[in-house]
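Participant: Please find the sequence and the predicted model below.
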Amino acid sequence: MIDKELLEILACPACKAEVVLDEPASRIVCTACGRRYPVRDGIPVMLIDEAEAGPPAKK
């Protein structure tokens, strides 16, 4: 779905923390603040306005 190298360089735009992929939900989840960013057509939408709140992801 998303290239591993791309995922390694992505960071949460809100808090700059590491993110992980939640492939079943098509979301990228911040490990610190828990924001969930959608993935549309294989492209992560890393906009704070597009994010949903949630619990932080486990690494």
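Facilitator: Structure's in. What do you need? Worth saying up front: this structure is predicted, and the values here are computed from it rather than measured.
Participant: hey, let's count contacts and neighbours off CA atoms from now on
Facilitator: OK.
Participant: Report the contact partners of Ile2.
Facilitator: 42-43 (CA atoms under 8 Å, 6 or more residues apart in numbering).
Participant: So it versus Pro55, what's the distance?
Facilitator: 22 Å (CA to CA, to the nearest Å).
Participant: Please apply the same query to Asp22.
Facilitator: 13 Å.
Participant: another structure for you, compare them:
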Amino acid sequence: MDARLLDILVCPICKGPLEHDKKAQELICKADKLAYPIRDGIPIMWADQARDLQVTPGTN
């Protein structure tokens, strides 16, 4: 992902900074505990597409 793009992208919910997780191909918002996917090099910045980092896989 282009570093210049990372500099201007913010969380669409809180407008806070995002961290790039290269291995998972996600942009992480620590404030909202959400991970936005990057698909084919394109960040998907829709809240309904974000993965909730507070939910433990396999639990409800």
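Facilitator: That came through, no problem. What you see is a predicted model; the values in this text were computed from it and never measured.
Participant: Now the TM-score, please.
Facilitator: The TM-score (TM-score structural alignment, normalised by the length of the first structure) is 0.85; 54 aligned residues with a CA RMSD of 1.0 Å.
Participant: circling back: what do Asp22 and Pro55 of the first structure both touch?
Facilitator: Joint contacts of Asp22 of the first structure and Pro55 (CA under 8 Å, 6+ apart) do not exist.
Participant: What sits closest to Val29 of the first structure if chain neighbours are left out?
Facilitator: With sequence-adjacent residues excluded and distances taken as CA to CA, 6 or more residues apart in numbering, Val29 of the first structure is closest to Arg36, at 4.5 Å.
Participant: Ok, Pro44 of the first structure next?
Facilitator: Going by CA to CA, 6+ apart, Pro44 of the first structure has Pro38 as its nearest residue, at 6.1 Å.
Participant: Could you check which residue of the first structure pairs with Leu6 of the second structure?
Facilitator: Correspondence of Leu6 of the second structure to the first structure, assessed by TM-score structural alignment: Leu7.
Participant: Just list what the helix or strand where that match lies packs against, helices and strands only.
Facilitator: Applying DSSP states H and E as the criterion places Leu7 of the first structure in helix 4-9. Contacts defined by 3 or more CA pairs under 8 Å, 6 or more residues apart in numbering; DSSP states H and E place helix 4-9 of the first structure against strand 19-22.
Participant: Sounds good, over and out.
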